[in-house]
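**Q** mind folding the following:
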Amino acid sequence: MSNGSIKKWYAVYTKPRWEKKVHRLLEEKGVECYCPLNKVHRKWSDRIKIVEEPLFKSYVFVRVNEEEKTPVRMVNGVVNFVYWLGKPAVIKDKEIQTIRKFMNEFEDVEVRQINVELDDKVMVNQGVLMGKKGTVKRVLHKKVEVLIESIGFTLTAYVDKSKIVVIEKQ
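**A** Below you'll find the predicted structure:
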């Protein structure tokens, strides 16, 4: 297998509000892709409804090799790959798995772009991510942020602080 045929995860930037359409068009072309959907509670005057919105605005993840990059760029609604240090940003398989687990466990997830700073090292001692180590970016009341390094985002959910233990103070 040549290096050009190894599939890696990348993020593609889409036209605004085209995430679900781009995901569907990529799937129709047989491209492995992932558009994390956030279950959000929306309140109307007469009811509250849960709707699914893309977690990362204007982003869809694709798992492709070098030869598949050009056809992906040609898909209607795709603006380009997300670049990091002059090259399309490679997303680690482990980070995609973390996003999937996080989205399966939590609703109403908040996402923000961040500048990385190191704080306490922690280990999750309960729940889906039990045994996983990470770096706390911020804790306010019961809010815990999980860092997804390669694209510089944090995922934020309301998690009981009793589910984490400090293993190294900074």
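**Q** contacts, neighbours, all on C-alpha from now
**A** Will do.
**Q** which residues in the protein form helices?
**A** 19-28, 66-73, 93-105 (DSSP state H).
**Q** could you also give me the structure for this second sequence? I'd like to compare it with the first:
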Amino acid sequence: MVNFTVTDTEKDRWHIIYTRSRWEKKVDLLLKSQNIESFCPLIKTTRRWVDRTKVVELPLLSSYLFVSADPKTHLKVLNTSGVIKFVNYCGKPATLCNDEIERIKKIVDTYQNIDTVNLPQIRIGDKVKIVDGVLYDMKGEVLRIRGKSVVLFMDQLNCALVVKAEQLMKSCA
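**A** Okay, here's the model as predicted:
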């Protein structure tokens, strides 16, 4: 049998787990029912259907949630229905400290209309290629990043354009 020793720094660390699509809240409840501390940041948003309008709670981060578990509990977490894997970064488990989790909790509790923006690791000055839309395969240089939009200088057109971030891919050349 393997003995794990948990240091103080490991106790203060939250691991990121990847879940099945739209299972974040279910997995959160399943983990809590096993006495495993988990956190699924939820935001309230108004959804409209043809016949009604309703305020619903949706996960801030699709398919991700946080779990505070020692190494002995990791297998129990992985065996929980809906959990796909622990998220790794550079070959090591991706973790957040308690302060970062508290900051996320405070933001979710304090602000409304929160949205996450998944930028493809781009910075001002990067050369990018448009991978979707009418300007498909055109290249440009990032001048400014504003929320979900990126201002690009398009040398081929001799102008600047505003493009949605999800339409871009960092160019190697």
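**Q** if we can go back for a sec, which of the helices of the first structure is buried the deepest?
**A** When you average the neighbours per residue for each of the helices of the first structure (mean count of other Cα atoms under 10 Å), helix 19-28 leads with a mean of 19.
**Q** and it, which stretch of the second structure?
**A** The aligned range for helix 19-28 of the first structure in the second structure is 24-33, by TM-score structural alignment.
**Q** post-alignment, that stretch versus the first structure, mean distance?
**A** Once fitted to the first structure, stretch 24-33 of the second structure is off its aligned match by 0.6 Å on average (mean Cα distance after the TM-score superposition for the first structure).
**Q** now that stretch: how far from the chain's centre is it?
**A** Here stretch 24-33 of the second structure is found 18 Å from its chain centre; the criterion is Cα atoms, centre = their mean, to the nearest Å.
**Q** could you find the counterpart of residue 112 of the second structure in the first structure?
**A** So, by TM-score structural alignment, residue 112 of the second structure is matched to residue 107.
**Q** could you report the neighbour count for its match?
**A** Neighbourhood size, residue 107 of the first structure [other Cα atoms under 10 Å]: 17.
**Q** got the contact list for it?
**A** Residue 107 of the first structure makes contact with 38-40, 157 under the criterion Cα atoms under 8 Å, 6 or more residues apart in numbering.
**Q** identify the residues contacting the match of helix 19-28 of the first structure?
**A** 19, 37-40, 59, 62-65, 77, 80-83.
**Q** tell me which residue is most central in the first structure.
**A** residue 99 (4.8 Å; Cα atoms, centre = their mean).
**Q** coming back round to it: nearest to residue 116 of the second structure, of the contacts of stretch 24-33 of the second structure?
**A** residue 62 (9.5 Å; Cα to Cα).
**Q** which residue in the first structure lines up with the closest one?
**A** For residue 62 of the second structure, the aligned position in the first structure is residue 57, judged by TM-score structural alignment.
**Q** reformat the helices of the first structure as a markdown table; add distance to residue 145 of the first structure.
**A** Below are those laid out as a markdown table (distance: least, Cα to Cα, whole Å):
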| stretch | distance to residue 145 of the first structure |
| --- | --- |
| helix 19-28 | 24 |
| helix 66-73 | 31 |
| helix 93-105 | 11 |
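**Q** can you tell me, leaving aside adjacent residues, what's nearest to residue 63 of the second structure?
**A** residue 19 (4.8 Å; Cα to Cα, 6 or more residues apart in numbering).
**Q** pull the number of nearby residues for that neighbour.
**A** Around residue 19 of the second structure there are 24 other residues, counting by other Cα under 10 Å.
**Q** wait, what's in contact with it?
**A** For residue 19 of the second structure, the contact set (Cα under 8 Å, 6+ apart) comprises 27, 63-65, 82-85.
**Q** let's go with 10 Å and repeat that
**A** 25-28, 62-65, 78, 80-86 (Cα atoms under 10 Å, 6 or more residues apart in numbering).
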